[in-house]
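Asker: I would like the atomic coordinates for the input below:
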Amino acid sequence: MGDMSVMSAADHRIPQDKALGLIEPAAYADGRIYETYRWLRRNEPLGLAEIPGIDPFWVVTRHADLLEVSRQNELFHSGDRSTTFTTQAMDRKVREMMGGSPHLLRTLVQMDAPDHPKYRALTQSWFMPPNLRGLEDRIRAIARQAVDRMAARGGRCDFVNEVALHYPLHVIMTILGVPESDEPRMLKLTQELFGATDPELTRDAEALGKPPEEREFDISVIIDFSNYFRELSERKRAEPTDDLASVIANSTIDGQPISDLEAMSYYIIVATAGHDTTSSSVGGAMWALAENPEEFAKVKADPSLIPSLVDESIRWTTPVKTFMRSATQDVEFAGRDLKKGDWLMLCYASANRDEAVFEEPDRFKVDRKPNRHAAFGYGAHLCLGQHLAKMEMRILWEELLPRLKSVALDGEPAMSQAVFVNGPKRLPIRFEMA
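Answerer: Modelled structure (predicted):
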């Protein structure tokens, strides 16, 4: 074979209809994205998407390749280019606003070494099992309240809006140190941030009608978040309490207090990613159980399957759909010639339906073993909150399943429309409580 094994990028261009499907928020809501992923895994597992108005990007759809990119943090950076999918026009606007940086926020997600490990270390111990065990009773009390509220609905509810959204929100805000009275505001801001491309969740529905290059750049959501957390931060510096906000407010890196941008970014990622993805997985689980009575019966009969139900619901929903990386040097990777600066889209929901790793990947199985899903990422950027998320979900199901006799859909559920983070936004169910 010799040189023949490495083909040029031109030979790996993704057909335009498939490429456009990757960046269309509605395709992530109605499930068409899974057909695109299936085609790509089979025909072009590391192909190049070339779309007018968008920088070309390589599309990583196989589980093995996604883990490999995630493992090699020196070779594939998070911070050099936008970490979330964006258009050329939006990228220009962000760089103008941020003095050349492609990031509106500088969270752990946008960092590489040496900063990434230092910033991660600030809060890491909070999210580790020894500390979380101390929170178990508080979380269980919150879960029990959520189940009681559901029981009080009298057999019908929108499980997402009445249960799934509020439980993880209350848990993370309790840990962060945000007063309960501010939770509705935090929820709305999170939905506006992650749901910016969803006509029902966005702050600016009018803008969605315009072509991307004409949309005004709306950072008002981030400004609102920052203003809120700046006040909270001042309070926690003046009077630290035993919560995560006090840790962030008073932290130093290399002997210096962390900057305003980095502090605000830290608050925002904990306050958004800290509940939204968990809510989505809880909603995704209930949706799947309502559609698969035999799976519901299985886990109901055998509570030892709850941890496995949790993992399967995370695989099934994969709330974080995509992250971007960029190559730090020319490299041959998975049989492709990547150039320094090339942009890559990691497709987690595709990796989590990869036939090479999962038997019957399009079936929801509460007893799936093994379940090597990649929903929390891999390598240095492995989700900081994964133990907390799994613990919250486990506790909720431990409280809910013994009391839940039956569940079925009671209308049309719906997913949010977004390329970056999405999940169920409506889930009408009928249920019987014991």
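Asker: C-alpha only now, for contacts and for neighbours.
Answerer: Noted.
Asker: Tell me the spacing between Ala205 and Arg144.
Answerer: From Ala205 across to Arg144, the span is 36 Å (C-alpha to C-alpha, to the nearest Å).
Asker: What are the buried residues along stretch 65-82?
Answerer: Using 16 or more other C-alpha atoms under 10 Å as the test for burial, stretch 65-82 gives 65-67, 69-71, 73, 75-82.
Asker: Which ones among those residues lie within helices?
Answerer: Secondary structure assignment by DSSP state H places Asp65, Leu66, Leu67, Val69, Ser70, Arg71 of the buried residues of stretch 65-82 in helices.
Asker: ok, Ala205 and Arg144, which is more surrounded?
Answerer: Higher neighbour count among Ala205 and Arg144: Arg144, with 17 against 14, using other C-alpha atoms under 10 Å.
Asker: ok, the more buried one - contacts?
Answerer: Contacts for Arg144 (C-alpha atoms under 8 Å, 6 or more residues apart in numbering) come out as Leu396, Glu399, Leu400.
Asker: Of these, which belong to helices?
Answerer: Among the contacts of Arg144, the ones falling in helices (DSSP H) are Leu396, Glu399, Leu400.
Asker: residue ranges for the strands of the chain, please.
Answerer: Here the chain has its strands, by DSSP state E, at 46-49, 57-60, 76-77, 156-158, 252-253, 256-257, 322-327, 331-333, 336-338, 343-347, 404-409, 414-415, 424-426, 428-433.
Asker: Look up how far Gly341 lies from the spatially most central residue of the chain.
Answerer: Centroid-nearest residue in the chain: Val320, 2.9 Å away (criterion: C-alpha atoms, centre = their mean). For Val320, the distance to Gly341 (C-alpha to C-alpha) stands at 23 Å.
Asker: thinking again about what came up before, isn't the residue nearest to the centre of the chain up against Ala375?
Answerer: Yes - here Val320 lies in contact with Ala375, judged by C-alpha atoms under 8 Å, at a distance of 7.0 Å.
Asker: Show me whatever sits in contact with both of these two.
Answerer: Joint contacts of Val320 and Ala375 (C-alpha under 8 Å, 6+ apart) are Tyr348, Ala349.
Asker: Please enumerate the helices of the stretch 101-250 of the chain.
Answerer: Taking DSSP state H, counting those that start in this stretch as the test, the helices found in the stretch 101-250 of the chain are 115-123, 129-133, 136-151, 159, 166-176, 183-194, 205-208, 220-238, 244-249.
Asker: could those helices be laid out in CSV, adding distance to Glu355?
Answerer: Converted to CSV, those look like this (distance: least, C-alpha to C-alpha, whole Å):
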stretch, distance to Glu355
helix 115-123, 33
helix 129-133, 32
helix 136-151, 35
helix 159, 31
helix 166-176, 31
helix 183-194, 29
helix 205-208, 35
helix 220-238, 39
helix 244-249, 40
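Asker: So which of these is nearest Arg426?
Answerer: Among these, the nearest to Arg426 by C-alpha to C-alpha is helix 159 (7.4 Å).
Asker: I'd like the structure of this one too, to check against the first:
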Amino acid sequence: MSVSEAGRVLATPTAYTDEARLHEALTLLRREAPVHHVDVPGYTPFWAVTRHADILEIERDHALWLSAPRPVLRTAGLDAALEARRAKGTSLRSIVHMDDPEHRVLRAVGADWFRPKAMRTLETRVRELARRHVDTMAELGGNCDFVRQVAVHYPLYVILSLLGLPESDFPRMLRLTQEMFGQDDSDTGRGGTPQDHTAVLEDFFAYFHDLTARRRARPTGDLASEIANARVDGELLDDNVAASYYVLIATAGHDTTSSTIAGGLEALIRHPAELRRLREDPGLLPSAAEEMIRWVSPVKSFMRTASADTQVNGTPIRKGEAVLLSYPSANRDEEVFDDPFRFDVGRDPNRHLAFGFGVHYCLGAALARMEIRALFAELVPRLAAVELDGEPAWTATTFVGGLKRLPIRYTLA
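Answerer: So this is what the prediction gives:
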């Protein structure tokens, strides 16, 4: 594989379905071209940044490196379609898309719901849901697709309960999330055109505009009510900004966690000595959860745009040029992690960047950690035996994703 071929991997959704090929490309880029210009048909050119230190430096300087106007890697056609919606005021504008001071003000709207005090209040419910989903595995009789029958549902129930949505709407939210993040995947995407993607956004907005109106008319004490009735400078949030806030929490708030839980179980299956180690020493659960997060890196990339001429690792970057921050690469960086391709439930230190860094650090990181620990605290002691029952499959994506199928055979005590 050449350096130019390795760079093109980052703009190839199907490359993320082949982890061996993906990491071959990322290792080559870290070694030979850690800041590499990528220019492939269908995409606006960008610089791929693959080393942990460089990504950390960019994340730290949020005044120089902006989320707007291109926070995620998209095709040029989709960029154009979304820009047209932005001009009309109908585009998705969550805190992911914003920079300070707007970002700081909007982030504060939901921040209290994810602070330690709130997490302590939620912990009993999370443990209860974890136990329910391990019980579901027992009811399935020793065979299941762990992704489709367990992993996607557990964090979905947590985050949508926090928002205050009725369980009858959960399947709709799951389908729309998979269509949005899996837009490039033949199993999960609605279709591959910009129009298909914007249609998914329109469905989300229709649902959440209605929710906003209902929570403003009758607040119910949940996170949805907090967002609907939040005020900035004395004014209620614009309906599209409120809807975008819901979309971010309702999608990223569960999809990334379900990917980590599924990928974490797959890692334990492929590394039985680590599963034994965790079973024998439950005190390793916090570090095991961090290792699962590093190992899976469910957010594949974010984009930043230079607000002034600058350089990264000696490579000049002009004002207005975009960089892609590759988190799977940073989390396998040989300069930061001892034996980075070894899954180690006791890894310490573990300076992964899976939640990002700086002002855009993941709002729901504490909740994700709690959910992962709770699920495996219930599952590992009861898991007498487990093995693959077919080939796992990954979602085609360049943004957020992980396993879409994990067939397993198991015995629960």
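Asker: For the stretch 251-400 of structure 1, just list every one of the helices.
Answerer: 260-291, 293-301, 306-317, 348-351, 386-400.
Asker: Mind reading off the mean deviation between the fourth one and structure 2?
Answerer: Read it as helix 348-351 of structure 1. Mean deviation of helix 348-351 of structure 1 relative to structure 2 after superposition (mean C-alpha distance after the TM-score superposition for structure 1): 0.3 Å.
Asker: how about that helix, which residues of structure 2 does it hit?
Answerer: Matched against structure 2 by TM-score structural alignment, helix 348-351 of structure 1 falls on residues 327-330.
Asker: Just the residues contacting that stretch, thanks.
Answerer: The list of residues contacting stretch 327-330 of structure 2 from outside it, by C-alpha under 8 Å, 6+ apart, reads 23, 26-27, 30, 50-52, 55, 294-297, 299-301, 352-354.
Asker: closest to Ala113 of structure 1 among the buried residues of stretch 65-82 of structure 1?
Answerer: Nearest to Ala113 of structure 1 among the buried residues of stretch 65-82 of structure 1: Asn73, at 8.2 Å, using C-alpha to C-alpha.
Asker: In contact with the equivalent of the closest one over in structure 2: list those residues for me.
Answerer: When structure 2 is aligned by TM-score structural alignment, the residue opposite Asn73 of structure 1 is His62. By C-alpha under 8 Å, 6+ apart, the contact set of His62 of structure 2 is Asp99, Gly358, Val359.
Asker: mind checking how far the counterpart of Ile317 of structure 2 in structure 1 is from Glu74 of structure 1?
Answerer: Using TM-score structural alignment, the partner of Ile317 of structure 2 in structure 1 is Leu338. Distance of Leu338 of structure 1 to Glu74 of structure 1, computed by C-alpha to C-alpha: 15 Å.
Asker: who's in contact with the aligned residue in structure 1 for Asp145 of structure 2?
Answerer: Using TM-score structural alignment, the equivalent of Asp145 of structure 2 in structure 1 is Asp158. Under the criterion of C-alpha under 8 Å, 6+ apart, the neighbours of Asp158 of structure 1 are Arg426, Leu427, Pro428, Ile429.
Asker: Name the nearest residue to Thr136 of structure 2, sequence neighbours excluded.
Answerer: Excluding its sequence neighbours, the residue lying closest to Thr136 of structure 2 (C-alpha to C-alpha, 6 or more residues apart in numbering) is Val150, at 7.6 Å.
Asker: The one you found: neighbour count?
Answerer: Number of residues near Val150 of structure 2 (other C-alpha under 10 Å) recorded here: 20.
Asker: contacting residues around it?
Answerer: His133, Val134, Thr136, Met137.
Asker: Now do Ser350 of structure 1 against Ser233 of structure 1, distance only.
Answerer: From Ser350 of structure 1 across to Ser233 of structure 1, the span is 39 Å (C-alpha to C-alpha).
Asker: So if I had to pick from these two, which one is more boxed in?
Answerer: Looking at Ser350 of structure 1 and Ser233 with other C-alpha under 10 Å, you find the greater number of neighbours at Ser350, namely 27 against 24.
Asker: any chance of the strands of structure 1 in CSV, with distance to Thr87 of structure 1 too?
Answerer: Shown next, in CSV, are the strands of structure 1 (distance: least, C-alpha to C-alpha, whole Å):
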stretch, distance to Thr87 of structure 1
strand 46-49, 13
strand 57-60, 11
strand 76-77, 19
strand 156-158, 35
strand 252-253, 33
strand 256-257, 34
strand 322-327, 13
strand 331-333, 25
strand 336-338, 21
strand 343-347, 12
strand 404-409, 37
strand 414-415, 23
strand 424-426, 25
strand 428-433, 35
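Asker: Of the ones you listed, which is nearest Arg92 of structure 1?
Answerer: Per C-alpha to C-alpha, nearest to Arg92 of structure 1 of those: strand 343-347, 15.9 Å.
Asker: gap between whatever residue of structure 2 lines up with Glu360 of structure 1 and Leu406 of structure 2?
Answerer: In structure 2, the residue paired with Glu360 of structure 1 is Asp339, using TM-score structural alignment. With distances taken as C-alpha to C-alpha, Asp339 of structure 2 is found 26 Å from Leu406 of structure 2.
Asker: So those two - more neighbours on which side?
Answerer: For Asp339 of structure 2 and Leu406, the more surrounded residue by other C-alpha under 10 Å is Leu406, and the numbers stand at 23 against 12.
Asker: After alignment, which residue of structure 2 pairs with Ser308 of structure 1?
Answerer: Per TM-score structural alignment, Ser308 of structure 1 is aligned with Ser287.
Asker: go on, His63 of structure 1?
Answerer: Under the alignment (TM-score structural alignment), His63 of structure 1 pairs with His52 of structure 2.
Asker: what's the answer for Thr328 of structure 1, then?
Answerer: Thr328 of structure 1 maps onto Ser307 in structure 2, by TM-score structural alignment.
Asker: Report the contact partners of that match.
Answerer: Neighbouring residues of Ser307 of structure 2 by C-alpha under 8 Å, 6+ apart: Ala63, Leu64, Trp65, Leu66, Lys319, Gly320.
Asker: what do you get for Gly155 of structure 1?
Answerer: Arg430, Phe431, Glu432, Met433.
Asker: which of these tops the neighbour count?
Answerer: Phe431 leads those on contacts (other C-alpha under 10 Å) with 19 neighbours.
Asker: Make sure it is actually in contact with Arg156.
Answerer: Yes - using C-alpha under 8 Å, Phe431 of structure 1 makes contact with Arg156 at a distance of 6.2 Å.
Asker: now for Met186 of structure 1: what does it line up with in structure 2?
Answerer: So Met186 of structure 1 corresponds to Met173, using TM-score structural alignment.
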